[in-house]
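> For reference, the sequence and a predicted model appear below.
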Amino acid sequence: MLRTPRSIEIILAFGGFALAWLRHRPQELPQRFKQTIERLGTTFIKLAQGLSLRMDLLPKAYRDALAELQSRVAPFPGAEAIVAIETAFGAPLDQLFARFDTQPLAAASVAQIHRAEMPDGRAVIVKVRRPGIVRQVGRDLRLLRRIVRGATWLLPGLRRQRPLALIDELGKQLFGELDLRHEAQNVRRLAAALRQQGGLHVPAVIDPLVTADVMVQEFAPGRPVSERFGTPAGEELAVSLLDAYLHQLFVVGAFHADPHPGNLFARDDGRLCLHDFGLVGSLDTLSRQALGRMLEAVIYRDAEAALASAIELGFVAGAFDRRALQRGIDTILAELQGQPLAEWSLAETLWRIAQLGAGEHFRIPRHLLVLLRALFLLESTLRALDPRFDLVGELMKRREVLQTALAAPVAGPAGPRPAGQLALRSVRDLPRLLSHWLQQAHADDGRPPIAIHHRGLERLESRLERVGNRMVLALLALGLYVGGAVLMLHSAGPWLYGVPIAAVVAFVAAAGLSLKLIAAVFRSEGL
């Protein structure tokens, strides 16, 4: 039985989606795109799940559809899992475990999980990577890059979105997820950081039983957290979850970035249990402080402080109109004032502020998108556990957590922020800013760095680049026309139907370049 080449399969799948897009049924397209990705299998499912983080690139309907992607794959045989385990650890299975269930507990596109028991009686799970998955992902990524490179040649407008850079970014993220040592490292880091959080449990990694292909972890039974939605127990779990995330974000600087209900389980002792540590975000000290100041500024409707925090976080880059951005932030914060505090979405507010600073040539850094996605999921889960959950009110009750990040007193929830606090913040930041400025001057032979921003030059630069490209195309086409004419006059080379073949090739190539040039001119609606 003949099998369709993988490259043709990919082209046909996306070609079918393109045809659906041409039929102008926008409401159906997100689900159609999701179905297209599912048909292409593991690599594209995982890439699309990563793409669902890109709130700066995809509309919400597409992000929601991709976030629902599930890998419909059958488990691989238990015998193959045993071979992988014995190869990974270099010992027979019966020396590693007192009992091992060959029937998997759960199976996904990247790995499957088996229950087992250690020789000392501890109940564990064994996560085994799917055989051949790394080779398959590498092959699919190479094919995808070739297809996208061809598409950008045919459709130069795609280059503005930097699709090849995006594929490289998503591919790097995917290969990190395929290495179970990476997940084990995330588990260890968060387990150590959250040990003091009484309301949260992280299943421990069983060292040294960790390799790129296999990871052994403590078995932590629990009930789906969805069973606690809207109950008194759910209200307690919501408080525990908020405390755990404030600790992760403002004290630890590392956080579980996928807190949706499917990764949370309620234990019999009343604690929450976190699972799936493939995606963990991180914040350095300055980012933690900036995030704390941002939340404080949103609560107090301080547009100036919110803009300063947005710049520190990296939501704003390059040249920008400070007054225009501050007015935009003030408008966003003013809209919040008409809503009850319990209905405020801090994640939505941060995302809208980030969008203000994302210009045509700026893409929000991935670590900030991971943070925003985690905040959206956290808010959604908190309000599912407790529909009346007042996030702003709970944050105000925990001002000391923000104080740790801000290293300055926080005023009460009523009235304007004290002027002394604003002055203290400026005085506190002055040594750091002066030190940074002097370091830059020292690195540049003692010359103080002074940045001058010209507004509008980016558009002029882009236009000049397009003009230059068109001139090159025109010169190439002209050269081919002249060359073809010379070959015709001298009757050079082999002939076909009385015409020199070399001359025909030159004329065809010149015509192709001419058509490409004409199409570019029409797309720009002028010369």
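Noted; the coordinates are in hand. Numbering: from 1, shown residues only.

> Only C-alpha atoms from now on, for both contacts and neighbour counts.
Will do.

> Against residue 93, how distant is the residue nearest to residue 116 when sequence neighbours are not counted?
Closest residue to residue 116 apart from its sequence neighbours, by Cα to Cα, 6 or more residues apart in numbering: residue 100 at 4.3 Å. From residue 100 across to residue 93, the span is 8 Å (Cα to Cα, to the nearest Å).

> want to compare, so here's the second one:
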Amino acid sequence: MSKYTGNGLPRVRISRRRSGIGLAGDTVRGGLRVMQTLNVLARTGAGWLSGRRPPTPVLLRETFESLGTTYIKLGQLIASSPSLFPADYVEEFQKCLDRTPVLPFPVIRRTIESELGRSLESLYAWVDTQPLASASIAQVHAARLHSGEDVVIKVQKPGVEHVLVTDFNFLYMAARVVELITPGLSRTAIAGVIDELQSAMLEECDFHKEADNLERFNEFLAATGNDRAVAPKPYREFSARRVLTMERFHGVPLTDLEVLKAHTDDPTGTLVIALNTWFSSLMLCDFFHADVHAGNLMLLEDGRVGFIDFGIVGHMRPEVWQAMSQLFEGISQGDSQQTAEAMASIGMTREKVDVAALARDIDAFQSRLTHLDPAAVLEGGRNDREVNKVLMDLVRIGEQHGIRFPREFALLLKQFLYFDRYIQVLAPEMDLFGDARLDVWGTLDRLH
């Protein structure tokens, strides 16, 4: 079987060019956003001077939440980056919630009609005025096409992209100030996280790219002969940069064992499909779904597993995945020596690693992994606290031995922990790496 490849996603950079609005309008709105940011910072400073002085991680988290979209996303990224930030910051920013109000439907209507150039009634036979979900970047509504297909419409909130560009420019200028008041953070870590968040969030604002991801994931499934999993089909004729119309999936999420059992006689088989599909995508697709909490996996009415929400995707170099696969297998089998050797291979080391000493320290981590509460993972959410605590423990062990992990390590390990917990709750009789029905490693070996 040949390896499926697609066009790589271009890296997005902050642009100061016009984007459909006048340069003067950009300048005015940018100035207003900067003033709003400075006002929040001034209030924070005034509170500090008046005697309200919580720990620095708490102060930063509260300030980020007051600043809105960009900073909340930055906080969430800090929460999932224990390889880059001190533990007290990672733990505190796990409380950083994306609280966004629902926009009135007339605002949603105007955006759809402006982007697609037609009246809402000519585009859709029916649109639910109450949203299915509302996040910082977009709001999602159920709808039906005139041809009868059930769809969902993802509509970008007005002004989001402009706010992001303005905020990122401000963040770069403010980085040195942040260093002065938070000496526990390194400039390299801050710059790296800002750069990664900038690229991801600006790409997320271009719904053409998310439509590309959906199509390419389904092409990967077809190329590998996988008819047991599927991603929503995008409707290009009803989509634009800020509007994405997608096939609506009907089914149940993989969040509740009793609900799952009511819809299938083989919950273990459902998990095997999801696992084989996701692991195979690491090597056979040019990106992988990087947020596989249970809310983004569905058992559809026809028995297939639906992968939804491709707003967060990752990219994996083959050599990194080979080392990661050894790490996952070592953790699963309780093989501390293999785990230690894989960690030394993955990490960016500052000195020669004593693998034997590292293996001894990993034994304690294996105990923590065994006692992780699996029910918490099934609640969904990208910042699951128990998963992060285990991840942070492993990172600390590595750092004690001179290892600094790349961010892709944390991203992949977190997805692995999610799957491991799903199995403990939904199919405890199945061995993640040893079950004959789960042929991840055999499949990858045959393909290479």
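Cool, got the structure. Bear in mind the structure is a predicted one, so any value in this text is a computation, not a measurement.

> picking up where we left off before, wait, the residue nearest to residue 116 of the first structure sits on residue 113?
No: assessed by Cα atoms under 8 Å, residue 100 of the first structure is found out of contact with residue 113, at 11.0 Å.

> Show me which of the two is the more surrounded one.
Legend: neighbour count by other Cα atoms under 10 Å for residue 100 of the first structure and residue 113, higher for residue 113 (23 against 20).

> Just give the number of residues close to the spatially closest residue to residue 87 of the second structure that is not a sequence neighbour.
Nearest non-adjacent residue to residue 87 of the second structure, counting by Cα to Cα, 6+ apart: residue 392, 7.3 Å away. Residue 392 of the second structure has 22 neighbours, counted by other Cα under 10 Å.

> now residue 242 of the first structure
For residue 242 of the first structure, using other Cα under 10 Å, the count is 17.

> any idea which helix or strand carries residue 35 of the first structure?
Using DSSP states H and E, residue 35 of the first structure falls within helix 29-40.

> Give the next helix or strand downstream of that helix.
helix 42-51.

> same for that following helix, what does it pack against?
In terms of contacts (3 or more Cα pairs under 8 Å, 6 or more residues apart in numbering; DSSP states H and E), helix 42-51 of the first structure is packed against helix 29-40, helix 60-67, helix 133-154, helix 163-178.

> what's the angle between that helix and helix 29-40?
On the basis of axes from the mean of the first three to the mean of the last three Cα atoms, to 10 degrees, helix 42-51 of the first structure is oriented at 140 degrees to helix 29-40.

> outside of helix 42-51 of the first structure, which residues touch it?
37-38, 63, 66-67, 69-71, 109-110, 136-137, 140-141, 170-171, 173-174 (Cα atoms under 8 Å, 6 or more residues apart in numbering).

> now the residues you listed: which count as buried?
By neighbour count, with 16 or more other Cα atoms under 10 Å, the contacts of helix 42-51 of the first structure hold 37-38, 63, 66-67, 69, 71, 109-110, 137, 140-141, 170-171, 173-174 as buried.

> Report all helices and strands that the longest helix belonging to the first structure contacts.
In the first structure, with assignment by DSSP state H, the single longest helix is helix 457-490. Applying 3+ Cα pairs under 8 Å, 6+ apart, one finds that helix 457-490 of the first structure makes contact with strand 499-500, helix 501-523.

> Quick one: the helices in the stretch 351-500 of the first structure, in order.
For the stretch 351-500 of the first structure, the helices defined by DSSP state H, counting those that start in this stretch cover 366-385, 391-397, 399-406, 419-443, 457-490.

> Any chance of TSV for the ones you listed, columns mean neighbour count?
Listed next are the helices of the stretch 351-500 of the first structure as TSV, based on neighbours: other Cα atoms under 10 Å:
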stretch	mean neighbour count
helix 366-385	21
helix 391-397	16
helix 399-406	18
helix 419-443	12
helix 457-490	15
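
> Noted, bye for now.
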